[in-house]
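>>> Could you work out the structure for the sequence below:
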Amino acid sequence: MQSGILVNLLLPLAIGIIMLGLGLSLTLDDFKRVGRYPRAVFVGLFLQTVLLPWAAFFIAIAFKLSPSLAVGLMLLAAAPGGATANIYSHLARGDVALNITLTAVNSILCLITLPIIMNLSLAYFFGAGQYVPPPLRKILEVCAIILLPVAIGMLIRARWPERAIGAEKPVRIFAVVVLAVLICAAIYVERSKIVDAVVAVGAACLLFNVVSMVIGYFTPLVLKLPPPQATAIAMEIGIHNGTLAIFVALNVLGNVEASIPPAIYSLMMYFTAAAMAVLVKPREEAGAPTPAR
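Alright, predicted model coming up:
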């Protein structure tokens, strides 16, 4: 991962492709929909932006992760949901419209929450005064990498909706393949250095993934939201944009070890999401999907 091409070109390209694919699936109505069922959106955003960082924090403490690995786990918790959550939510009979809305809103919201969580994590795990605050230019780069491709994708969707809908799935598949290749390449390049770190953080990542999905599913049910919305929220907060977290760790913080938790999580979350879909699908099929409120 010390390769300049990997860090400075391929990772930003992968994020751009992923965010472009997200933009192709979005319309202005996805943002307006927040007013139609604010309770479900509030619950999903609260769990993702407030509760998940605390869960990651306590897991990092419990597993006694090194400062770099702990910060990497916190970056992962601060990253917005991935567009792939829509696919898994659809397979599990979840409320896909809610997924799209949560992804859209949280992708914008993370421009504020991610730097805050990142700096608080650096201050706590490394100690005040023992880290160099990330430069503003890098933060602005992250904002641009998130916003510009999404805006371009939304513009294409507005101007040429049929082409956008046709391109959405191929772009999403390509983005997943690019992400997998980058993760494998990164692990190979640093294979001699990260074996111990992978062992140390693997269980923590798995626990965080399971906790995220369990909280995401049962909290909405306790709050009397319909099961399809519970499924949507569980998938949304269980599937993260790991590429963004990896990019921030490498390109903003310059910390290879901090990129390991999101890399590992990005590999395992698809398997746990598939298991989750199998477990909750019978419940969703028991009744017709209820419109979000």
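>>> going forward, measure contacts between C-alpha atoms and count neighbours the same way
Noted.
>>> Let's check: the centremost residue of this structure is which one?
Nearest to the mean C-alpha position of the chain, by CA atoms, centre = their mean, lies residue 240 at 1.9 Å.
>>> so that one makes contact with residue 73?
No. Residue 240 is beyond contact range of residue 73, at 11.5 Å (criterion: CA atoms under 8 Å).
>>> In contact with the residue nearest to the centre of the chain: list those residues for me.
When contacts are counted by CA atoms under 8 Å, 6 or more residues apart in numbering, residue 240 touches 76-77, 79-82, 266.
>>> And those, which is closest to residue 24?
Nearest to residue 24, judged by CA to CA, of the contacts of residue 240 is residue 82 at 13.8 Å.
>>> Tell me which residues touch that closest one, please.
Residues near residue 82 by CA under 8 Å, 6+ apart: 103, 236, 239-242.
>>> Mind picking the one among these that's closest to residue 2?
Closest approach between the contacts of residue 82 and residue 2, by CA to CA: residue 242, at 18.5 Å.
>>> Residue 121 versus residue 141, what's the distance?
Distance, residue 141 to residue 121, by CA to CA, to the nearest Å: 20 Å.
>>> same deal with residue 3?
Remark: distance between residue 3 and residue 121 (CA to CA) = 26 Å.
>>> So for these two, which residue has more residues nearby?
Under the criterion of other CA atoms under 10 Å, the comparison of residue 3 against residue 121 puts residue 121 first, with 22 against 10.
>>> Correct me if wrong: that one contacts residue 73.
No. Counting by CA under 8 Å, residue 121 does not reach residue 73; the two are 9.7 Å apart.
>>> Could you check how many residues crowd around residue 181?
Residues lying near residue 181 (other CA under 10 Å) number 12.
>>> Relative to residue 260, how far out is it?
Distance of residue 181 to residue 260, given as CA to CA: 15 Å.
>>> Now do the buried residues in stretch 160-177.
By 16 or more other CA atoms under 10 Å, the buried positions in stretch 160-177 come out as 161, 164, 168, 171-172, 174-176.
>>> sec struct for residue 148, please.
helix (DSSP: H, G, I helix; E, B strand; the rest coil).
>>> hmm, who's touching the helix or strand residue 32 falls within?
Of the helices and strands defined by DSSP states H and E, residue 32 is found in helix 28-32. Contacting residues not belonging to helix 28-32 are listed as 97, 100-101, 104-105 [CA under 8 Å, 6+ apart].
>>> here's the other one to compare against:
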Amino acid sequence: MDSPLVSVGLPLALAVIMFGLGLSLTVGDFTRIAKTPRIVAIALVCQVLLLPAIAFGLVLAFGLSPILAVGMMLLAASPGGTTANLYSHLFRGDVALNVSLTAVNSVIAVVTVPVVTNFAIGYFEPDGAGSLGLQLGKVVQVFAIVLVPVAIGMLVRHLSPAFADRMDRPVRIGSALVLLLVIVGTVVAERDTLGSSLADVGAIAVAFCLFSLAIGYFVPRLLGAAERQSIACSMEIGIHNSTIAITIAISVLDSTEMAIPAAVYGVLMFPLAAIFGWLITRRRAPATVAAE
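Predicted coordinates:
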């Protein structure tokens, strides 16, 4: 695909979103994980190992076509989205933990996204798809898409914290609009096959989102994490950066159809995360909430 959406729009869209993430990060967000290494390790195991395994099982159970199956695995490997911080704040999660997890996940994704996607391509063997693998050129592309804008945003915050604070809200709003445009553009590009794709992907996207949110909350909680930490993990693991998955599917693997699972998930995850957050917080006693 050589349309402006692919050649200019998608990289620019992701750059805006990741730049916005960088504006909210400091070096301390990376070093803070030393204070809660066990919780961070639990969340990362859920994100990096459990989610791809769950997605793989769901793909087999739902019998997705090879190209959509790879798209679903690509989505599962993508890191948490910046909106997870907002949702964690709304439902009284540990936002500082969210920020740290987002920072670390964005770095780890440089390795995990190619590995998981390459495994999926090798297993499902979709027609016409290339291979991400760990080829230097592909890794550099992912690195540039994900980390360079983050680093620039962090540099801007370091040089002018006041400017970064002023820009936080506009960039967040812009990021949401950009994400919407990316999803709409992907849907329009696949409008001829959209009906069948939505029918194939809608149910598995809902199932995967609910599994992600539940695993992110209940696994840390069962392993001794505090309520606020578990909420943070749930939002971080359940709210994916679907723009990364869409960008890699279209710009790197040259497949708009492969981007459909991420586009559908990008729409569904927000109301599902809101409902899930409401359900897990409404049962908490007001005294407990106040104490936190």
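>>> What about the residue nearest to the residue nearest to the centre of structure 1 when sequence neighbours are not counted, how many residues nearby?
Spatial nearest neighbour of residue 240 of structure 1, excluding adjacent residues (CA to CA, 6 or more residues apart in numbering): residue 81 at 4.2 Å. Residue 81 of structure 1: 28 surrounding residues under other CA under 10 Å.
>>> Number of residues surrounding residue 184 of structure 2?
Residue 184 of structure 2 has 13 neighbouring residues, counting by other CA under 10 Å.
>>> ok so it is a helix residue?
Yes. Residue 184 of structure 2: assigned to a helix according to three-state DSSP.
>>> ok so, going back, quick one: average offset of the helix holding residue 32 of structure 1 versus structure 2, please.
With mean CA distance after the TM-score superposition for structure 1, helix 28-32 of structure 1 departs from structure 2 by a mean of 0.6 Å once superposed.
>>> Which elements pack onto the helix or strand just after that helix?
Next along the chain after helix 28-32 of structure 1, taking DSSP H and E as the criterion, comes helix 38-46. Helix 38-46 of structure 1 sits against helix 96-126, helix 191-222, helix 227-238, with contacts defined as 3 or more CA pairs under 8 Å, 6 or more residues apart in numbering; DSSP states H and E.
>>> Mean per-residue distance, the last one versus structure 2.
With mean CA distance after the TM-score superposition for structure 1, helix 227-238 of structure 1 departs from structure 2 by a mean of 0.4 Å once superposed.
>>> And for that helix, what's in contact with it?
Contact with helix 227-238 of structure 1 is made by 40, 44, 47-48, 80-82, 85-86, 88-89, 92-96, 98-99, 102-103, 209-210, 212-221, 269, 273, 280, 283-284, 289-290, 292, as judged by CA under 8 Å, 6+ apart.
>>> What separation do you get for the residue nearest to the centre of structure 1 and residue 52 of structure 1?
From residue 240 of structure 1 to residue 52 of structure 1 the distance is 11 Å (CA to CA).
>>> Quickly list what's touching both of those two.
Shared contacts of residue 240 of structure 1 and residue 52 (CA under 8 Å, 6+ apart): residue 77.
>>> what's the counterpart of residue 277 of structure 1 in structure 2?
Aligned by TM-score structural alignment, residue 277 of structure 1 pairs with residue 277 of structure 2.
>>> Does that match touch residue 91 like I think?
Yes. Checked against CA under 8 Å, the pair residue 277 of structure 2 and residue 91 is within contact range at 6.1 Å.
>>> ok so, going back, among the buried residues of stretch 160-177 of structure 1, which ones are in helices?
Counting by DSSP state H, the part of the buried residues of stretch 160-177 of structure 1 found in helices is 161, 164, 168, 171-172, 174-176.
>>> Stretch 178-186 of structure 2 vs structure 1, mean deviation?
When structure 1 is superposed, stretch 178-186 of structure 2 averages 1.4 Å from its matched positions, counting by mean CA distance after the TM-score superposition for structure 1.
>>> Off-centre distance for that stretch?
On the basis of CA atoms, centre = their mean, to the nearest Å, stretch 178-186 of structure 2 sits 15 Å off its chain's mean C-alpha point.
>>> same question, stretch 96-109 of structure 2
Chain-centre distance of stretch 96-109 of structure 2: 11 Å, with CA atoms, centre = their mean.
>>> contacts for that stretch?
In contact with stretch 96-109 of structure 2 (CA under 8 Å, 6+ apart) are residues 25, 29-30, 32-33, 40, 43-44, 77-82, 84-85, 88, 146-147, 229, 232-233, 236.
>>> what about 7 Å?
Contact with stretch 96-109 of structure 2 is made by 29-30, 32-33, 40, 78-80, 85, 146-147, 232-233, 236, as judged by CA atoms under 7 Å, 6 or more residues apart in numbering.
>>> Any of those buried? List them.
29, 32-33, 40, 78-80, 85, 146-147, 232-233, 236.
>>> now these as CSV including distance to residue 254 of structure 2?
Converted to CSV, those look like this (distance: CA to CA, whole Å):
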residue, distance to residue 254 of structure 2
29, 34
32, 38
33, 36
40, 34
78, 18
79, 21
80, 23
85, 31
146, 18
147, 21
232, 34
233, 32
236, 28
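>>> now, among these, which is nearest to residue 198 of structure 2?
The closest of those, once distances to residue 198 of structure 2 are taken by CA to CA, is residue 78, at 20.4 Å.
>>> I'd guessed the residue nearest to residue 240 of structure 1 sits against residue 242; true?
No. Taking contacts as CA atoms under 7 Å, residue 81 of structure 1 lies outside contact range of residue 242: 8.8 Å.
>>> Correct me if wrong, but residue 261 of structure 2 is in a helix.
Yes. Per three-state DSSP, residue 261 of structure 2 lies within a helix segment.
>>> That one: neighbouring residues, count only.
Residue 261 of structure 2 has 28 neighbouring residues, counting by other CA under 10 Å.
>>> got the contact list for it?
Residues in contact with residue 261 of structure 2 (CA under 7 Å, 6+ apart) are 68, 71-72, 201, 205.
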